[in-house]
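Engineer: mind folding the following:
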Amino acid sequence: MEFSGAAAKSTATGRVAVVTGAAGGIGAALAQRLAQNGARVAITDVNADKLASTAARLTQDHPGAIFAQAGDASSERDLSSLIAETESQFGPVEMFFANAGVGGGVGLDASEHEWGQAIQVNVLGHVRAARLLVPRWIERGGGYFVSTASAAGLITQLGSATYAVSKHGAVAFAEWLAVTYGKQGIKVSCLCPMGVNTDMLTGGDGNSAGAVAQVSAKAVTEAGTVLEPLEVAGIVLDAIRDERFLILPHPEVLDFFQRKTSDYDRWIRGMRRYQEAVA
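Structural biologist: Predicted structure coming up:
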């Protein structure tokens, strides 16, 4: 993938980017695509061992372009440290990919801890990063915030209430950020994929056991194609080049969303039927 002219300047070439949740999946793929397109990239994840392995792999192909620091993407202290170290290594952060996410609990049996973790990581991690970056971006004349939400943030998620609610929150915050600061040079995109071949979908994150979680995964995989992370990352960079807010790697999500908003009652009935079909 190549960019040229003003599009390249607003996308990756020569830019400093931070990607959270980057030990694997979409985060690692975003870091790879960014580095391939000339960005210097800081990556972070709570899984320090896996992050180190990913950093070593990316550094081999892109010497000097990768900086890794383990941390919690929902912690303002960790985010502040990450941004400071990134700017020490590479210069001012110009692009931030709030990609870290958790699946959380399922149904009404989700614990208070699972609810708290989903809100902290999937929503407040984005808020805290923006709180740290947006004021300095306004002073510098611009910046780009990319939120990884989910199709579940637009058309809900069967099974997991914590995931559906927190991802709706992520979409809402990205919308608010774009509306509130768009005229001050802050660009915002919101990624809402459906099925992507990551540990969260396949169960490798350790949070997908149980019949209800299996229904959630089946609902996603049967609704459309399961994409590879690198495919999604390429689509994200294309969307950033065009400065599109809503990034939908699965085009059918737009159709589902339009049906939902055109007749909510019919959509609720349809989702009930679909839930019964995949159970």
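Engineer: please make it C-alpha for all contacts and neighbour counts, starting now.
Structural biologist: OK.
Engineer: quickly note the distance from E85 to G91.
Structural biologist: When distance is defined by CA to CA, to the nearest Å, E85 is 9 Å away from G91.
Engineer: show residues contacting the biggest helix by length in the chain.
Structural biologist: Longest helix in the chain, counting residues (DSSP state H): helix 161-181. By CA atoms under 8 Å, 6 or more residues apart in numbering, the surrounding residues in contact with helix 161-181 are 102-108, 110, 114-115, 118-119, 122-123, 126-127, 147-150, 152-154, 156-157, 186-190.
Engineer: to compare with the earlier structure, here is another sequence to fold:
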Amino acid sequence: MDLRDRIVVITGAAHGIGAALARRFAAEGARALVLGDLDEDALGRVADDLGAGAAEVVTRRCDVAREDDVADLVAAAEAIGPVDLVCSNAGIGIAGGVEVPDDDWRRIIDINVMAHVYAARAALPAMIERGEGYLLNTASAAGLLTQIGSAPYAVTKHAAVALAEWMAVTHGDQGIRVSVLCPQAVRTNMTAGSEGGGVAGVDGMMEPEEVADAVVAGLAEESFLILPHPEVAEYVRRKATDHDRWLAGMRRLQARYTQPL
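Structural biologist: Okay, the predicted model is just below:
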């Protein structure tokens, strides 16, 4: 996909990867950016940063756990014209294992999984009708591997990858392209206060702008997997080749990051 003259929706656009995507897409010549986030003040600052550029910028308060909010965001974009790209980007992390309370499990499922369902549900009908459209879901390398210290994050990011795979298979012959973004540690609010990004930063902490560069390159190639940290591809190959060996290696990694100081 060439981003020039495209109409793009981005959720979680007030900070981190979402804000970096908005800035980079504007620089690439997008026609319109429709940005959603719960943090309206920060979202306004992102819009101000984009200035009086060529792109039309629309902002909306959007709680991605609410289907009506996501649908309204997509409708705001459709009021401008056919939506070319929906970046379902918002996400959260919750530490812990199976003991995490049900309410927290439901919250992270709503934000990390159902938000992607809502975005697709809102955008797909018009895209399918005209025979083209692009969905970009932000997941994580945890969705291909796992997340040491967080069962809810690992489970929901796996689900996000699975949903993207299903949509690529089911709608690919209808002109719908799908990519899933799977970075490791990125310098965002989610990693704030974590030394070097914790275990996810084993291959280094990446800046959101670097992730945006990888996204633009991935969209240009229409790659399903967008891996800003290239090491992840090798880890996935190792996992597929010998799952038991990979699990043993992950246990060693866990011991390295959870041993007492």
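Engineer: one step back: shared neighbours, E85 and G91 of structure 1?
Structural biologist: Common neighbours of E85 of structure 1 and G91 (CA under 8 Å, 6+ apart) do not exist.
Engineer: just give me the match in structure 1 for D84 of structure 2.
Structural biologist: Using TM-score structural alignment as the criterion, the counterpart of D84 of structure 2 in structure 1 is E94.
Engineer: same check, this time on T138 of structure 2
Structural biologist: In structure 1, T138 of structure 2 lands on T148 (TM-score structural alignment).
Engineer: contacts only, for that match.
Structural biologist: If you count contacts by CA under 8 Å, 6+ apart, then T148 of structure 1 has 97-100, 170, 190-192 around it.
Engineer: hmm, back to that, tell me how many other residues surround the match of D84 of structure 2.
Structural biologist: E94 of structure 1 has 22 neighbours, counted by other CA atoms under 10 Å.
Engineer: isn't it up against V16?
Structural biologist: Yes. Counting by CA atoms under 8 Å, E94 of structure 1 touches V16, with 5.4 Å between them.
Engineer: what's stretch 227-240 of structure 2 aligned against in structure 1?
Structural biologist: Taking TM-score structural alignment, stretch 227-240 of structure 2 hits residues 248-261 over in structure 1.
Engineer: can you give the contact residues for that stretch?
Structural biologist: Contacts of stretch 248-261 of structure 1 (CA under 8 Å, 6+ apart): 151, 154-155, 191-194, 224-225, 232, 235, 266-267.
Engineer: centre of the chain to that stretch, how far?
Structural biologist: 18 Å (CA atoms, centre = their mean, to the nearest Å).
Engineer: tell me which residues in it are buried?
Structural biologist: Residues of stretch 248-261 of structure 1 classed as buried: 248-250, 253-254, 260 (neighbour count, 16 or more other CA atoms under 10 Å).
Engineer: right, and the pair among these with maximum separation?
Structural biologist: For the buried residues of stretch 248-261 of structure 1, the maximum inter-member distance is 18.6 Å, found between P249 and K260 (CA to CA).
Engineer: helix or strand for S147 of structure 1, which one?
Structural biologist: strand 143-148 (DSSP states H and E).
Engineer: next, the mean deviation of the very next helix or strand once past that strand compared to structure 2.
Structural biologist: Per DSSP H and E, the first helix or strand lying C-terminal to strand 143-148 of structure 1 is helix 152-155. Once the two models are superposed, helix 152-155 of structure 1 sits on average 0.4 Å from its counterpart in structure 2 (mean CA distance after the TM-score superposition for structure 1).
Engineer: list the contacts of helix 152-155 of structure 1.
Structural biologist: For helix 152-155 of structure 1, the surrounding residues in contact (CA under 8 Å, 6+ apart) are 163-171, 192, 194, 253, 256-257, 260.
Engineer: try 6 Å this time
Structural biologist: The contact list for helix 152-155 of structure 1, computed with CA atoms under 6 Å, 6 or more residues apart in numbering, reads 164, 167-168, 257.
Engineer: return the members of those residues classed as buried.
Structural biologist: Of those, these count as buried by 16+ other CA under 10 Å: 164, 167-168.
Engineer: now distance to T59 of structure 1 too, for these, in a markdown table please.
Structural biologist: A markdown table is the format used below for those (distance: CA to CA, whole Å):
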| residue | distance to T59 of structure 1 |
| --- | --- |
| A164 | 35 |
| K167 | 32 |
| H168 | 35 |
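Engineer: which residues in the stretch 101-250 of structure 2 form strands?
Structural biologist: Ranges of strands in the stretch 101-250 of structure 2, per DSSP state E, counting those that start in this stretch, are 133-138, 176-181, 225-226.
Engineer: select, out of the ones you listed, the one closest to L219 of structure 2.
Structural biologist: Set against L219 of structure 2 and scored by CA to CA, the strands of the stretch 101-250 of structure 2 come closest in strand 176-181, at 7.6 Å.
Engineer: how big is the offset of that closest one relative to structure 1?
Structural biologist: Mean deviation for strand 176-181 of structure 2: 0.4 Å (mean CA distance after the TM-score superposition for structure 1).
Engineer: in structure 1, what range does that strand match?
Structural biologist: Counting by TM-score structural alignment, strand 176-181 of structure 2 corresponds to residues 186-191.
Engineer: who's in contact with the matching stretch?
Structural biologist: By CA under 6 Å, 6+ apart, stretch 186-191 of structure 1 touches 142-149, 178, 245-247.
Engineer: what's the neighbour count on the closest residue to A76 of structure 2 other than its chain neighbours?
Structural biologist: Leaving aside its chain neighbours, A76 of structure 2 sits nearest to V34 (7.3 Å; criterion: CA to CA, 6 or more residues apart in numbering). Using other CA under 10 Å, the number of residues around V34 of structure 2 comes to 27.
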